[in-house]
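Novice: Mind folding the following:
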Amino acid sequence: EGKISRIITVDAALKLEGEETGSVNEGVGVAMGGPGVQRWKIEKLAAEMGIPIDAIAIKMSEKEAISPMKKKIFDSIEEARESILRAIKRAPLGSRVIVVGVGNTCGIGNNKDYIKKIEDEIKEEEKKKSKEKGK
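Specialist: The predicted structure follows:
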């Protein structure tokens, strides 16, 4: 009882030439950048315990990863959410699943009201950019 049946990790991933910003990819293993020590430890322990790990990656450039969120990235939320739900459904009904959001989420709130605020700000920024291009 209380055994974890699945781990789902979500992180940004560097897009390759020709890939679209905000595209969502699914894979196996821990989605986590950096030197890999933490990733290795999590994967080793999960393998020993027979816990599958899913990776969900939202593609963006290095610059986009450290800049205010672009609309294309925000628009990928629903696709990423659907990927998470598919992974959850692969776990036995009633079992425990860990969803790990990896990376820099500073400034992002944890409720729907805050997400709506972010969406409004992104849309406003897009309008400003469109007006500037039209001048």
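
Novice: For the rest of this, base every contact and every neighbour count on C-alpha atoms.
Specialist: Fine.

Novice: Tell me, how many residues neighbour residue 7?
Specialist: Neighbours of residue 7 under the rule other C-alpha atoms under 10 Å: 24.

Novice: so how far is residue 59 from it?
Specialist: 20 Å (C-alpha to C-alpha, to the nearest Å).

Novice: ok, now residue 41?
Specialist: From residue 41 across to residue 59, the span is 24 Å (C-alpha to C-alpha).

Novice: Over to residue 42?
Specialist: Distance from residue 42 to residue 59, by C-alpha to C-alpha: 22 Å.

Novice: Please give the structure of this sequence too, so both can be compared:
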Amino acid sequence: MTLSSEDLQTRLPVWEALAEFWLDTELADFRLAHIARVLAASPYSWPEILAIHDFEVAPAVSANLACIAGEWAGFDRDWLCARCQHCAARRQSPWFRILIRLRRPWLRGYTAPYWPLLKLRVEQLRIQD
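Specialist: All right, here's what the predicted structure looks like:
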């Protein structure tokens, strides 16, 4: 999938927000609230948000948690954009999709505690607007 410059502008805040799951820090409630605001403001449905996480963000940054001194302050925006774009481009590849599906239990397992609350907050914010 090749993204237009308009798509990139729309997707980058979502990538940045979802990448916060993979920083080497505790995810404080105020960060979760920030993520929810970004996702609620995006044009993406909940299933597409999950797909963006699973196929674009998690493959790009999940290795951060395997590092001894992983990134904790935030990923460099240009680096994150390039990595997520690369994963987005590979998203339609059958082999990439198989690889991600095999890794999904671990990837989703790590972030599982946050999804129900995050979905609720996103839905509430979207109703308010």
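
Novice: quick one: TM-score?
Specialist: Remark: TM-score between the superposed chains equals 0.28 [TM-score structural alignment, normalised by the length of the second structure]; 62 aligned residues with a C-alpha RMSD of 4.4 Å.

Novice: all strands of the first structure, in order?
Specialist: 4-14, 24-28, 53-60, 96-101 (DSSP state E).

Novice: in the longest helix seen in the second structure, what counts as buried?
Specialist: As assigned by DSSP state H, the longest helix anywhere in the second structure is helix 94-111. Going by neighbour count (16 or more other C-alpha atoms under 10 Å), the buried part of helix 94-111 of the second structure is 100, 104, 107, 108.

Novice: From those, pick the one nearest residue 58 of the second structure.
Specialist: Nearest to residue 58 of the second structure among those: residue 107, at 6.9 Å, using C-alpha to C-alpha.

Novice: pretty sure the closest one contacts residue 51?
Specialist: No: judged on C-alpha atoms under 8 Å, residue 107 of the second structure makes no contact with residue 51 at a distance of 12.0 Å.

Novice: For the lengthiest helix in the first structure, buried residues please.
Specialist: Looking across the first structure with DSSP H, the single longest helix is helix 112-134. For helix 112-134 of the first structure, the neighbour count (16+ other C-alpha under 10 Å) marks 118, 119, 122 as buried.

Novice: cool, and stretch 31-50 of the second structure?
Specialist: Quick answer for stretch 31-50 of the second structure (16+ other C-alpha under 10 Å): 32, 35, 36, 37, 38, 39, 40, 42, 49, 50.

Novice: Just the terminal-to-terminal distance for that stretch.
Specialist: Note: stretch 31-50 of the second structure ends 18 Å apart using C-alpha to C-alpha.

Novice: Name the residues that touch it?
Specialist: For stretch 31-50 of the second structure, the surrounding residues in contact (C-alpha atoms under 8 Å, 6 or more residues apart in numbering) are 10, 13, 14, 17, 18, 118, 119, 121, 122, 123, 125, 126.

Novice: what helix or strand is the third one on?
Specialist: The one in question is residue 14 of the second structure. Secondary-structure assignment from DSSP states H and E places residue 14 of the second structure in helix 5-19.

Novice: could you say what helices and strands that helix packs with?
Specialist: The contact analysis (3 or more C-alpha pairs under 8 Å, 6 or more residues apart in numbering; DSSP states H and E) places helix 5-19 of the second structure against helix 29-41, helix 77-90.

Novice: Could you check the angle it makes with helix 29-41?
Specialist: Helix 5-19 of the second structure and helix 29-41 are oriented at 150 degrees to each other (axes from the mean of the first three to the mean of the last three C-alpha atoms, to 10 degrees).

Novice: what's the neighbour count on the closest residue to residue 4 of the first structure other than its chain neighbours?
Specialist: Nearest residue to residue 4 of the first structure in three dimensions, chain neighbours excluded: residue 96, at 4.9 Å (C-alpha to C-alpha, 6 or more residues apart in numbering). Other residues within reach of residue 96 of the first structure, judged by other C-alpha under 10 Å, total 16.

Novice: Can you verify my assumption that residue 96 of the first structure contacts residue 88?
Specialist: No: assessed by C-alpha under 8 Å, residue 96 of the first structure is found out of contact with residue 88, at 9.3 Å.

Novice: Good, wrapping up.
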